[in-house]
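Asker: Generate a structure from the sequence data that follows.
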Amino acid sequence: MQQDQHPDYHPVVFRDRAAGYAFLTRSTARSEQTIEWDDGRTYPVIDVEISSESHPFYTGRARSVDTEGRIARFERRYGAADTDEAI
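Answerer: This next block holds a predicted model:
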């Protein structure tokens, strides 16, 4: 078996600047910046733009779709369905 094939896997803090949230996990990512964590140890810190704390899918703040406008546009384009017709 070959030695030294895998990168160093170590604790790293990922910090979401938009949400003001940071979490400690293990990763192969490297950073020159460090941060002192709650346990008193110093870990490398990596700033990210989006994490689960600020992503619209996970927070429920996803953009809302204008359903009424889409239906009205469909009816204008293809004509309103006649609701008096018997099916």
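
Asker: rest of the way, CA atoms for contacts and neighbours
Answerer: Noted.

Asker: Pull out the buried residues from stretch 34-48.
Answerer: Across stretch 34-48, burial judged by 16 or more other Cα atoms under 10 Å covers 43-46.

Asker: any idea how far the lengthiest helix in the chain is from the chain center?
Answerer: Determined from DSSP state H, the single longest helix within the chain is helix 67-78. Relative to the centre of its chain, helix 67-78 is centred 32 Å away, using Cα atoms, centre = their mean, to the nearest Å.

Asker: Please give the structure of this sequence too, so both can be compared:
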Amino acid sequence: MKKGLHPENYRQVAFKDMSNEEVFITRSTINTKETIEIEGVTYPLVKLEISSSSHPFYTGKAKLVDTAGRVDKFMSRYGNRYKK
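Answerer: Next comes the predicted model:
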């Protein structure tokens, strides 16, 4: 491996999922302006729109999208052109 390729300044950072307010702490080099206090310790804070704790793929709660209307509309316009 090349020397000096990876950053040396990893630190504990809190990531907060804004959709369900879940917070998890991991090591990162990301720069942040906000902080959060968890159990008396202050961590840099990164706000996320979605994470594995709220993503439908990981939670198993997939949101249904109304595609039937779109498919029917497409088929009525273009679907039966080569019908004999």
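
Asker: Report the TM-score for the pair.
Answerer: For these two chains in superposition, a TM-score of 0.66 is obtained (TM-score structural alignment, normalised by the length of structure 2); 74 aligned residues with a Cα RMSD of 3.1 Å.

Asker: Sitting in strands, which of the buried residues of stretch 34-48 of structure 1 do you find?
Answerer: Counting by DSSP state E, the members of the buried residues of stretch 34-48 of structure 1 that fall within strands are 43-46.

Asker: Export these as a markdown table, with columns for distance to residue 35 of structure 1.
Answerer: Rendered in a markdown table, the data for those read as follows (distance: Cα to Cα, whole Å):
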| residue | distance to residue 35 of structure 1 |
| --- | --- |
| 43 | 6 |
| 44 | 6 |
| 45 | 6 |
| 46 | 10 |
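
Asker: OK, contacts around the aligned partner of residue 50 of structure 2 in structure 1?
Answerer: Using TM-score structural alignment, the equivalent of residue 50 of structure 2 in structure 1 is residue 50. Residue 50 of structure 1 makes contacts with 16, 18, as judged by Cα atoms under 8 Å, 6 or more residues apart in numbering.

Asker: In structure 1, mark out all the strands, start to finish.
Answerer: According to DSSP E, structure 1 carries its strands in the segments 10-16, 21-27, 34-36, 42-48.

Asker: Make a markdown table from those and add distance to residue 59 of structure 1 to it.
Answerer: Shown next, in a markdown table, are the strands of structure 1 (distance: least, Cα to Cα, whole Å):
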| stretch | distance to residue 59 of structure 1 |
| --- | --- |
| strand 10-16 | 14 |
| strand 21-27 | 13 |
| strand 34-36 | 26 |
| strand 42-48 | 16 |
